[in-house]
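[1] sequence? don't have it. structure:
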């Protein structure tokens, strides 16, 4: 994290929101707010956090890295 006023303050979250919008939100539409909330939760908890490939883990997912 940077100090107050640095461009690094929000860079991590801005990257996350950008990825979420590109990979989920702009590719789908939902009839209700509950459907959207459930889809976003499933994306974050079910795929982004556990199965998404991570450069710092040698291009393994966190699950694969922990298993190895």
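    Thanks, I have the structure now. Since this is a predicted model, take the numbers as computed values, not measurements. Residues are numbered from 1 along each chain as shown.
[2] CA atoms for contacts and neighbours, from now on please.
    Fine.
[3] Residue 51: neighbouring residues, count only.
    By other CA atoms under 10 Å, the residues close to residue 51 number 14.
[4] Secondary structure of it: a strand, I assume?
    No. Going by DSSP: H, G, I helix; E, B strand; the rest coil, the assignment for residue 51 is coil, not a strand.
[5] who touches the nearest residue to it once chain neighbours are set aside in this structure?
    Of all residues not flanking residue 51 in the chain, residue 61 sits nearest, at 4.8 Å (CA to CA, 6 or more residues apart in numbering). By CA atoms under 8 Å, 6 or more residues apart in numbering, residue 61 lies in contact with 50-54.
[6] what about versus this one:
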């Protein structure tokens, strides 16, 4: 298929499809980065755990040192 085979409406529709797919990829990467940052920045190191006597892993390790 060449450019000449596409009508202006088809070309616009194809462009919109490509842009939507690229935007979805960008948003997926941003969401993945935000979730990773939350888990590794707050949830895992600072959240209190019952197995650690309701202390955060950071506080628990600090008490051991």
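    Okay, I see it. Note that the coordinates shown come from a computational prediction; the quantities given were computed from them, not determined experimentally.
[7] residues in the first structure aligned with stretch 39-46 of the second structure?
    Per TM-score structural alignment, the counterpart of stretch 39-46 of the second structure in the first structure is residues 44-51.
[8] got the contact list for residue 52 of the first structure?
    The contact partners of residue 52 of the first structure, by CA under 8 Å, 6+ apart, come to 60-62.
[9] Filter those residues down to the ones in strands?
    Among the contacts of residue 52 of the first structure, no member falls in strands (DSSP state E).
[10] now those as CSV including distance to residue 41 of the first structure?
    Shown next, in CSV, are the contacts of residue 52 of the first structure (distance: CA to CA, whole Å):
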residue, distance to residue 41 of the first structure
60, 22
61, 18
62, 18
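[11] What's the residue nearest to residue 51 of the first structure aligned with over in the second structure?
    Using TM-score structural alignment as the criterion, residue 61 of the first structure maps onto residue 56 of the second structure.
[12] Tell me the secondary structure of residue 14 of the second structure, please.
    Reduced to three states with three-state DSSP, the structure at residue 14 of the second structure is helix.
[13] Count the neighbours of it for me.
    A count of nearby residues for residue 14 of the second structure, using other CA under 10 Å, gives 13.
[14] Likewise for residue 18 of the first structure?
    Neighbour tally, residue 18 of the first structure, other CA under 10 Å: 12.
[15] Are we agreed that it is in a strand?
    No. Counting by three-state DSSP, residue 18 of the first structure falls outside a strand, being helix.
[16] Could you check how far it is from residue 12 of the first structure?
    Distance of residue 18 of the first structure to residue 12 of the first structure, computed by CA to CA, to the nearest Å: 10 Å.
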